[in-house]
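Enquirer: Here's a sequence, model it:
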Amino acid sequence: MSPIIVQTIQFFLSLSLLIVLHELGHFIPAKLFKTRVEKFYLFFDIKYSLFKKKIGETVYGIGWLPLGGYVKIAGMIDESMDTEQMAEEPKPWEFRSKPAWQRLIIMLGGVTVNFVLAVIIYIGMAYSYGDQYIPLSSLKDGVWVTEKNIGDKLGIQTGDHIVSIDGEQVEKFNSLFGGIINGNTITIEREGNTIEKEIPIDFIATLLEDEDRVRFLGPRIPFVVGKIAKESANKDSGLQENDRIVAIGDSPITYFDQAKPLLENYKGATTTLTVDRENEIHKIPVSISDSATVGVTLGAMTFEDLESEGYLSLKTEKYTFLESIPAGIDKGVTTLTSYVKQLKKIFNPQTGAYKGVGGFAAIGSMFPDTWNWAAFWSTTALISIILAFMNILPIPALDGGHVIFLLYEMVSGRKPSDKFLEYAQMVGFFLLIALLLFANGNDIYKWISK
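Expert: Sure thing, here's the model as predicted:
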């Protein structure tokens, strides 16, 4: 199956699940408070529906426009803009007739469900999979800066030990990227000296210049020969796949990143590679190209292979069911905190983070192109947290806009007029359309400019 199709299936499966559960978060308290729900829809049904069926007083359906979903609650000014209903006298079963505290619970239901869902997923993942990571301290010779220009912008080099970000020690290697994106300062150890560097305010913009190079840090790995190119001058040299290069000329190497500077000395010439082949040492004469390459790809090694050979350590934390509960809650809170920090940077034009705002294509690309349940649920949990936070923003037409008006009513004792709420809903709707166009326009621009 095509990778794009796999991603698309995962995207719609995840989106449908999140929308239905979000709307249930509104639907259930509305029914508990005896408020009539006229429609419950997955996706929008502009002009027509793919499916609909009335059960009791509610029409359940699936729309054709996959931009979200909704519940239409009687007596509420929402995206349906049903002004005719609002012009009539309030009925006891309508939203507007209920006490403010009940209306507040109904409006907070969706975002509450989204956050609770993410936490439940994280609890399940902690219990089912545990948590496997590379302790940063196990990289005894520091990190590998795979993209030198990005490393130079940040001020770190291959071999540096990253001590902390914003004064907080970093324990896990995979926490580095989020920490650097959200952080302000980074502390490194280089040749016995501790150096603190300020993370450039526009560092995110540097990463976004080429999103394929965002993962600019890695563990240092050995130089294992992968494929030997058919057009390589060394195809008949005796080099074999899985050979490990341990010396170039008379200079021994431990890591792949040490090879390039040495190969520069032999550009357009020949030298001898010392290789370890199944624990036997071989000396192989090779030609070095004018671009200082051997004509081979770097062979892949799993983290388990690297651990068995002492290049790094893998730590796996297993959780009992009871232990997975606080672990899942902590993961949910940490993910939400990290997203809020990123959002702050998006609203600061100096960071250039707004260039990374994406629409449906960007969200779809978050899923792996092969089916992987762990990755699917992890991505779904992240999107659920994003939806929860975005929906609680104080923007009219979003849940957060309704919450703000309800809080105003509860504090002041005065309810905003229906006409004001209608205008606010329209303003919020146009803001959301503008954001939608910007985000998806960014996707199109990135696709065209590739």
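Enquirer: contacts, neighbours, all on C-alpha from now
Expert: Fine.
Enquirer: Now the element after whatever helix or strand Ile162 lives in, going C-ward?
Expert: Element membership for Ile162 (DSSP states H and E) is strand 161-165. Using DSSP H and E, the helix or strand that follows strand 161-165 in sequence is strand 168-169.
Enquirer: And this one, please, so the two structures can be compared:
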Amino acid sequence: METSAILVKAGQLLLSLSILVVLHELGHFIPAKLFKTKVEKFYLFFDPWFSLFKFRKGDTEYGVGWLPLGGYVKIAGMIDESMDKEQMNRPPEPWEFRSKPAWQRLIIMIGGVTVNIVLGFLIYTMILWHWGEKTLPLQNVKYGIYTDSIGHSIGLKDGDMIVSVDGKVPEDFWDVTGDVILDEAKTIQVKRDGQMVDLHIKDGFVGSTIRKKAPIAGVRVPAVMDTIMTEKEGLTAGHKAGLKLGDTVIAINGTEVKYFHEMAKLLVKDSGRTIDLTVKRGADTITLHPTLPKTGQLGVNTFSDRHLDYVTKRYTFGEAIPAGFTKAISTLVGYVQQLRLIFVSKEVKASESLGGFMAIGNLFPSVWDWQSFWTLTALLSIILAFMNILPIPALDGGHVLFLIYEMITGRKPSEKFMEYAQIVGMVLLFSLLLYANGLDIWRWLTGK
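Expert: Presented below is the predicted three-dimensional model:
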């Protein structure tokens, strides 16, 4: 990947996380202030040993740390990641967290999760209002699908028209893979040569698909050249050979080509060689002789948007509000289903599905695109909310669990118990963090 693309991905990830962390911590900060609880620190990113920037206003120190793994607010009289034992050994002060009624402490603790849920909903609402919702109905995949060995293993063939999954019709073609994996579908219905065919999904298919990290089928589009990169942009074989916009590739070294994916496969086989590229240009048929780089790429593209009938549903602001709420809920449900697969399904290994910051960064496009940026930020906001509400010590959900216990029983867990629980939770979280990011590094080193 080019350096510029890496920097763009990293920049989008850093901005997205900064927005999410600051707003999450504001969710704790604002109710704490409303209940007259002293907040000693408000930090974006962590600041062990030193911070990049800080200033004090009132009782609170605001700053930016150097370790971009999250952020925090340090609330006086609360056992948190700061592990400030000295403060906890002193008698409670009226402005401390531990002196407040349980219901106030509960509101302070769920504030961050609440903000992330609301933020995800608001972002989805604004996306739908501004850009609408673009889908590719299954019936509009007019050239059929193409697939590889994974799809072939359950009987899919190039040219099939996918009709439904377990008898249900996905709203968008690109939802098919997710529906198969998350719902652990048993059948796919396709139209082949005018006949309906039922394909049965065999055991182990979900695991194989997740390991592949690609859709089970792609969309076939004609091999018409819509984009030809120039020498300045890098991939120059097609440009140098004289390819022009609108050219249709019909053969490579005498082998007939109709669709773009067929062309791409043949090019990879001849990487590093000079090939005979037969194209149709208007009424003429000509042969070009490009020399392919080792990547086997001509530096060309065909935009499926021009060959397929995408549908964009537009929303008024009033319509976007319930649609945004539905989108946020479906995103949360989908994420929970993914976690369930990791921990329950025998076909899926955690090491194949978990990822750290490199994996998250690679979700962002290599060019700055605001629609993609906000869509991924909404997704990450929903994920952050769910992960934080899990009843694990050191997370918001752990504190909430102990507060609910206190409200039901009337007994507050001892500060020593809370201290040990915080330590256990922090060890678990940092171990998971190291494991996930270690997997990223291992995949990068091994290319897997």
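Enquirer: Quick check: TM-score for this pair?
Expert: TM-score for the superposed chains, counting by TM-score structural alignment, normalised by the length of the second structure: 0.84, backed by 420 aligned residues with a Cα RMSD of 3.3 Å.
Enquirer: hmm, back to that, the strand holding Ile162 of the first structure vs the second structure - mean distance after superposition?
Expert: If you overlay the two and look at strand 161-165 of the first structure, the average distance to its match in the second structure is 2.7 Å (mean Cα distance after the TM-score superposition for the first structure).
Enquirer: Run through the neighbouring helices and strands of that strand.
Expert: When contacts are defined as 3 or more Cα pairs under 8 Å, 6 or more residues apart in numbering; DSSP states H and E, strand 161-165 of the first structure packs onto strand 185-190.
Enquirer: Burial check on the residue mapped onto Lys57 of the second structure from the first structure, number of neighbours?
Expert: Residue pairing (TM-score structural alignment): Lys57 of the second structure is matched to Ile55 of the first structure. Ile55 of the first structure has 8 neighbouring residues, counting by other Cα atoms under 10 Å.
Enquirer: name the helices or strands packed onto the lengthiest strand in the second structure?
Expert: Longest strand in the second structure by number of residues (criterion: DSSP state E): strand 39-57. Counting by 3+ Cα pairs under 8 Å, 6+ apart, the packing neighbours recorded for strand 39-57 of the second structure are helix 3-34, strand 60-75.
Enquirer: could you give the angle of the strand holding Ile162 of the first structure to strand 185-190?
Expert: If you take axes from the mean of the first three to the mean of the last three Cα atoms, to 10 degrees, strand 161-165 of the first structure sits at 160 degrees to strand 185-190.
Enquirer: Give me the residues contacting strand 161-165 of the first structure.
Expert: Strand 161-165 of the first structure is contacted by residues 136, 141-143, 169-170, 179-180, 183-190 when judged by Cα atoms under 8 Å, 6 or more residues apart in numbering.
Enquirer: List buried residues within these.
Expert: Buried members of the contacts of strand 161-165 of the first structure, counted by 16 or more other Cα atoms under 10 Å: 136, 141-143, 170, 179-180, 183, 185-190.
Enquirer: quick one: what's aligned to Ala424 of the first structure in the second structure?
Expert: Using TM-score structural alignment, the partner of Ala424 of the first structure in the second structure is Ala421.
Enquirer: in what helix or strand does its match lie?
Expert: With DSSP H and E as criterion, Ala421 of the second structure is part of helix 415-446.
Enquirer: Quick one: average offset of that helix versus the first structure, please.
Expert: Its match in the first structure and helix 415-446 of the second structure itself, once the structures are fitted together, sit a mean 0.6 Å apart by mean Cα distance after the TM-score superposition for the first structure.
Enquirer: And stretch 317-330 of the second structure, by the same measure?
Expert: Its matched residues in the first structure lie on average 1.1 Å from stretch 317-330 of the second structure after superposition (mean Cα distance after the TM-score superposition for the first structure).
Enquirer: Could I get the buried residue list for that stretch?
Expert: Applying 16+ other Cα under 10 Å to stretch 317-330 of the second structure flags Ala320, Ile321, Ala323, Gly324, Phe325, Lys327, Ala328, Ile329 as buried.
Enquirer: Residue in the first structure paired with the last one?
Expert: This points to Ile329 of the second structure. In the first structure, Ile329 of the second structure lands on Val333 (TM-score structural alignment).
Enquirer: And for the alignment partner in the first structure of Leu403 of the second structure, the neighbour number?
Expert: Applying TM-score structural alignment, one finds that Leu403 of the second structure aligns to Leu406 in the first structure. Neighbours of Leu406 of the first structure under the rule other Cα under 10 Å: 21.
Enquirer: What's the separation between the residue lying farthest from the centre of the second structure and Leu52 of the second structure?
Expert: Outermost residue of the second structure with respect to the C-alpha centroid, by Cα atoms, centre = their mean, is Pro91; its distance is 45.9 Å. Counting by Cα to Cα, to the nearest Å, the gap from Pro91 of the second structure to Leu52 of the second structure is 34 Å.
Enquirer: you'd agree Lys39 of the first structure is up against Ile55?
Expert: No. With contacts counted by Cα atoms under 8 Å, Lys39 of the first structure stays clear of Ile55, the gap being 10.1 Å.
Enquirer: Quick one: the helices in the first structure, in order.
Expert: In the first structure, the segments counted as helices under DSSP state H are 3-32, 83-87, 100-129, 148-154, 176-182, 203-208, 259-263, 303-308, 321-346, 360-364, 373-391, 399-412, 418-449.
Enquirer: now those helices in TSV, with distance to Ile165 of the first structure?
Expert: Formatted as TSV, these follow (distance: least, Cα to Cα, whole Å):
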stretch	distance to Ile165 of the first structure
helix 3-32	33
helix 83-87	53
helix 100-129	25
helix 148-154	12
helix 176-182	7
helix 203-208	14
helix 259-263	30
helix 303-308	25
helix 321-346	13
helix 360-364	28
helix 373-391	23
helix 399-412	32
helix 418-449	30
